[in-house]
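Peer 1: Here's my sequence, what's the structure:
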Amino acid sequence: MCAKASDVTPVDISAEQNPLRPASERRLDRIAGPSSLVFFGVTGDLSRKKLLPAVYDLANRGLLSPSFGLVGFGRREWDDDAFRAFVRENAKAHARTGWNEEVWRQLAKGIRFVSGAFDEDAAFDKLREVLDQLDAEQGTRGNHAFYLSIPPRSFASVTEQLRRSGLAASENGAWRRVIIEKPFGHDLESARALNDIIESRFPSDSIFRIDHYLGKETVQNLLALRFANTMFEPLWNANSVDHVQITMAEDIGVSGRAGYYDGVGAARDVIQNHLLQLLALTAMEEPLSFGAKDLRAEKEKVLAAVSLGDDLSKTTARGQYGSGWQGGEYVRGFLEEDGMNPASTTETFAAIRLEINTRRWRGVPFYLRTGKRLGRRVTEIAITFKEAPLYLFAPSERASLGPNALVIRVQPDEGVTMRFGSKVPGAGMQVRDVTMDMGYGHAFTESSPEAYERLILDVLLGDPPLFPRHEEVELSWRILDPIEEYWAAAGAPETYKPGSWGPDSADELMRRDGRSWRRP
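Peer 2: Predicted structure coming up:
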């Protein structure tokens, strides 16, 4: 006979008591309490390669309670054992930490599967039964988070079923939370409609919008770099900074994602969320604290102060990658990808020039760019400083000297690089650029957790600083919507060569300002 939830003895999971927690990690990290996590879209690539491995890694690091449940919801005709085998296979294949059979056995006790469609009443009634069973048998105490790794068109159906079945409402001191993946709409109007749907089912403080870039260690280190050091903040303004470049480049195409990508494009896929969030963190004022309310307030001020300029033909650029040779391999162009509309005008490269109308940043341009089939995979924030008055050095002595720069590398080689001038050894006074590099892999013995590990743990803890709320989402769409409207009326994007750094129009955008893009 199953025990009732009230009969289960509460488990006090302190850092020292958790039997799954390595001794070396029993001091600083926070541990989630009894709870369960329900994945919708559990058989998709994101779940298989990121989410399920992240759950295992959290368990292996001792950051999940022994009273933890993991529930998959999908159309597959699986029983619990079949789903356990699926989770095990993908966790072993993609987990960051080593395999621990003892940890797996503990995790497997709380794994369940519910078969059904997103609009099926009986399936959600069954989900309610399964979660009640986990409360009674696993001790999850009614605390349940619902991860919607599904297309936005299904959000309304799933959240309404959660409301109908009584799973959306917190009760008896327990909590219920919903996690939604980007995209948060495709324009301002749809983002508002989506938010109205979600907030009609869940309170605003129970909604967690995932932007996985905000979980990356280097992005979080940007706050430490700025506010834990006295050497940077006095220079972090228009008096010293010439311009800022924020780049997210990929060297792959859209193979396998043509159906999703066509009609979305580089700007909606990356700039609206990832890059504008990086811009906000780079440009914001010092918050009163690292709490969610204070961080969000400062980011929102930045996004509200963004200006696009009057002529979008001069402050934006877009392109589509063509066919050609890249890395010794002949690759197809965007319009030749399987399932692609050959008349598509969707961009695979986007670049925009912004300004921020605040006292700190007035007159400093921010250049954002993203694209596929570019020279290499890299995400970075480059702060380029104004040139020093070099009257002491003859032109021939400083020919190899560029402006100082501070580069925060988000991926793949996480770290920080400083570029500055130094004298070349010898009798003369020749100066040239040198770099000072800090790599996370060399500076710290601890390995960085995956972004989804941090974000899933924050959801279970109810800690929202890394999650944008709907005001930030709407402000981002206010910036992007005029650009998308302009592009929609401008015809086809410019073609660029695979392996290059984008179309000529992107270089022209910089040349108008007398600048050039960095070559990461």
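Peer 1: going forward, measure contacts and count neighbours with C-alpha atoms only.
Peer 2: Will do.
Peer 1: Which strand or helix spans the residue sitting furthest away from the middle of the chain?
Peer 2: Largest separation from the mean C-alpha position in the chain: residue 427, at 50.1 Å (Cα atoms, centre = their mean). Assigned by DSSP states H and E, residue 427 falls within no helix or strand.
Peer 1: now it: how far from residue 420?
Peer 2: Plainly put, residue 427 is 21 Å away from residue 420 if you go by Cα to Cα, to the nearest Å.
Peer 1: Show me the helices in the stretch 101-250 of the chain, by range?
Peer 2: With helices called from DSSP state H, counting those that start in this stretch, the stretch 101-250 of the chain shows them at 101-108, 121-137, 155-164, 188-201, 217-227.
Peer 1: quick one more, to check against the first:
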Amino acid sequence: MPGTRQPVAKLLLFGATGDLAQRMLLPSLYGLHADGLLPEALTITGTARAEHDDADYQKFAEKALKQFLPEDRKDADKIKSFLHRLGYQPHDASDVEGYKTLAEKVGDVSGGLAIFLSTAPSLFEPVIKGLATAGLAGETVRIGLEKPLGYDLASSREINDTVATAFSEDRTFRIDHYLGKETVQNIMALRFGNSFFEPIWNAQGIDNIQITIAETVGLEDRASYYDGAGALRDMVANHMLQLLALVAMEAPAKFDGAAIRDEKAKVFRSMRPIAPDQVPANTVTGQYGAGAVKGEIVKGYIDELGQPSTTETFVAIKAHVDNWRWQGVPFYLRTGKRMTTRRSEIAIQFKPVPHSMFRNRGGLLQPNVLVIRLQPEEYIQILMMAKEPGLDREGIRLRELPLNLSLDAAFAGKPRRIAYERLLLDLIEGDQTLFVRRDEVEAQWEWIDAIRAGWTANDTKPKSYPSGSWGPSAAIALTERDGVTWQDD
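Peer 2: You can find the predicted model right below:
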């Protein structure tokens, strides 16, 4: 079964009573069930510390579905039939001996078992050991690993080594939920399904690329994790670098897991390390202070946390991919909390035309920009120059106009699936295309660790920025020094 696309007969969910399970996993699995996409005989066993029997857990799941499912997805009969798939076994993940009882609950795994593991890094060793000891790590079992998968290269390798003692790489599915987003996958369709982009998708045609993931929220209920991680580890080390790789990679020979992940890995290996003496000029860190977001007064990070901290809640980076295609093209990465608006997007600014025939008549040109918006809306937009209507007696007036492809509108009749629906189905079916391979993870951490080492060497402290802004002013200077402006419209 390893390396095949054979669906499993059973699914085991760790952390089955947690926030992720309630908001994402249970609604996603229900959505797949309601549309007839799950194997008919698939059973789902939840496990967590909370004491439930099967009936209790089914009531728990029903409550979560009623709370988090969109109204148009609620169907009483389908919810009822979905709940019949669910079982539950109380279990402390750190208790190696308890896995025998868990294995008895799961039952025969000869027909295939997929495990979804969302747990603290400190529990990986006992979990993997317990699964192996109880017979839940054999050749018919595959495992999905939810982040965080370490906090640096050393800890990531330690986790990967631990997992590898029981699960081969072709049975290991590392999850980055951004890769399950429809618009993220559309990056590949946009690049490799349209002939007119490829000739200019390089250093000869592109001036710079900006990737922004901006959040309006603060700590919420993630204080204990986030203060130990910060924006660089939380967002750049996985989501943003994966987006960069999809934009920068060469065309895979075919659409499959091995080919796509080979090309992404080449990008990560080509990323220019940022040396300690270059870190101050190529990175900016910030921490949000008090301010107003969407008209609501909010506290600063330290007040929200309740203790002093030098953790960055904002980071901006100027990065380079040192290969033939991208030599000299800066990639600007920016992410932060408590920013002015919620937005995830990629902006590709093309080089200007080599000569403007309109200049002597007053016509001003702007470089074309391709914007790929991932959230909250999903669209692809090209900013192009057009002439304003008129007799031009006082000169030609040119305006930048958007050509929009709204994915929400264009595919209005198609169901819009959340990322975890796709990723859970791929885990069940054994398709690794949208999961992250070990060499990718470790190459990402190597690049991230060099930045953190530079911050330490330079005693870098995050600059304060008001909540509801676009971050520290130094982030503006990071691009302005190159004559580039962040795409904030």
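Peer 1: In TSV, list the helices of the stretch 101-250 of structure 1 along with mean neighbour count and distance to residue 472 of structure 1.
Peer 2: Below are the helices of the stretch 101-250 of structure 1 laid out as TSV (neighbours: other Cα atoms under 10 Å; distance: least, Cα to Cα, whole Å):
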stretch	mean neighbour count	distance to residue 472 of structure 1
helix 101-108	16	36
helix 121-137	19	32
helix 155-164	19	20
helix 188-201	16	11
helix 217-227	17	17
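Peer 1: what's the closest of those helices to residue 342 of structure 1?
Peer 2: Distance to residue 342 of structure 1, taken as Cα to Cα, is lowest for helix 188-201 among those, at 26.7 Å.
Peer 1: Show me what that closest one is packed against.
Peer 2: helix 155-164, helix 470-488 (3 or more Cα pairs under 8 Å, 6 or more residues apart in numbering; DSSP states H and E).
Peer 1: ok, now with 10 Å
Peer 2: In this structure, helix 188-201 of structure 1 packs against helix 155-164, strand 176-181, strand 207-210, helix 470-488, with contacts taken as 3 or more Cα pairs under 10 Å, 6 or more residues apart in numbering; DSSP states H and E.
Peer 1: need these in a markdown table with distance to residue 348 of structure 1, can you?
Peer 2: Listed next are these as a markdown table, based on distance: least, Cα to Cα, whole Å:
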| stretch | distance to residue 348 of structure 1 |
| --- | --- |
| helix 155-164 | 27 |
| strand 176-181 | 21 |
| strand 207-210 | 23 |
| helix 470-488 | 13 |
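Peer 1: what's the most buried one of these?
Peer 2: Most buried of those, by mean neighbour count (mean count of other Cα atoms under 10 Å): strand 207-210, with a mean of 25.
Peer 1: I'd assumed residue 470 was in contact with residue 488 of structure 2.
Peer 2: Yes: under the criterion of Cα atoms under 10 Å, residue 488 of structure 2 makes contact with residue 470 at 8.5 Å.
Peer 1: Run through the residues that contact residue 509 of structure 1.
Peer 2: Neighbouring residues of residue 509 of structure 1 by Cα atoms under 10 Å, 6 or more residues apart in numbering: 313, 314, 315, 316, 317, 351, 352, 353, 367, 515, 516, 517.
Peer 1: That one: which element?
Peer 2: Applying DSSP H and E, one finds residue 509 of structure 1 within helix 504-511.
Peer 1: on that earlier part again, now render the helices of the stretch 101-250 of structure 1 as TSV, adding distance to residue 404 of structure 1.
Peer 2: Converted to TSV, the helices of the stretch 101-250 of structure 1 look like this (distance: least, Cα to Cα, whole Å):
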stretch	distance to residue 404 of structure 1
helix 101-108	49
helix 121-137	56
helix 155-164	47
helix 188-201	38
helix 217-227	17
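Peer 1: among the ones you listed, which is nearest residue 264 of structure 1?
Peer 2: helix 188-201 (13.4 Å).
Peer 1: Report the aligned residue range of structure 2 for the closest one.
Peer 2: Mapping helix 188-201 of structure 1 onto structure 2 (TM-score structural alignment) gives residues 153-166.
Peer 1: Can you tell me what sits against that stretch?
Peer 2: By Cα under 10 Å, 6+ apart, stretch 153-166 of structure 2 touches 121-129, 131-133, 136-139, 141-143, 145, 148-150, 167, 169, 171-172, 438-439, 441-449.
Peer 1: try it again with 8 Å
Peer 2: With contact meaning Cα atoms under 8 Å, 6 or more residues apart in numbering, stretch 153-166 of structure 2 is reached by 121, 124-125, 128-129, 132, 137-138, 149-150, 438, 441-442, 445-446, 449.
Peer 1: between residue 488 and residue 470 of structure 2, who's got more neighbours?
Peer 2: Neighbours per residue (other Cα atoms under 10 Å) separate residue 488 of structure 2 from residue 470, with residue 470 holding more: 22 against 10.
Peer 1: ok, the residue mapped onto that one from structure 1 to residue 70 of structure 1 distance?
Peer 2: Structural correspondence for residue 470 of structure 2 with respect to structure 1 (TM-score structural alignment): residue 501. Look at residue 501 of structure 1 and residue 70 of structure 1: by Cα to Cα, they are 43 Å apart.
Peer 1: which residues sit in contact with the aligned partner of residue 432 of structure 1 in structure 2?
Peer 2: Under the alignment (TM-score structural alignment), residue 432 of structure 1 maps onto residue 399 of structure 2. Applying Cα under 8 Å, 6+ apart to residue 399 of structure 2 gives the contacts 365, 385, 386, 387, 388.
Peer 1: so who does the fourth one touch?
Peer 2: To tie it back to what came earlier, the one meant is residue 387 of structure 2. 396, 397, 398, 399.
Peer 1: Of the residues you listed, which is the nearest to residue 105 of structure 2?
Peer 2: Nearest member of the contacts of residue 387 of structure 2 to residue 105 of structure 2, counting by Cα to Cα, is residue 399, at 65.8 Å.
Peer 1: mean deviation of the helix or strand where that closest one lies from structure 1?
Peer 2: Remark: residue 399 of structure 2 resides in strand 398-406, with elements defined by DSSP H and E. Compared with structure 1 after the fit, strand 398-406 of structure 2 shows a mean deviation of 0.7 Å (mean Cα distance after the TM-score superposition for structure 1).
Peer 1: Please point out which parts of that strand sit buried.
Peer 2: Under the neighbour-count criterion of 16 or more other Cα atoms under 10 Å, strand 398-406 of structure 2 has 398, 400, 402 buried.
Peer 1: of all these, which comes closest to residue 192 of structure 2?
Peer 2: Of those, the one sitting nearest to residue 192 of structure 2 (Cα to Cα) turns out to be residue 402, at 22.2 Å.
Peer 1: Alright, calling it a day.
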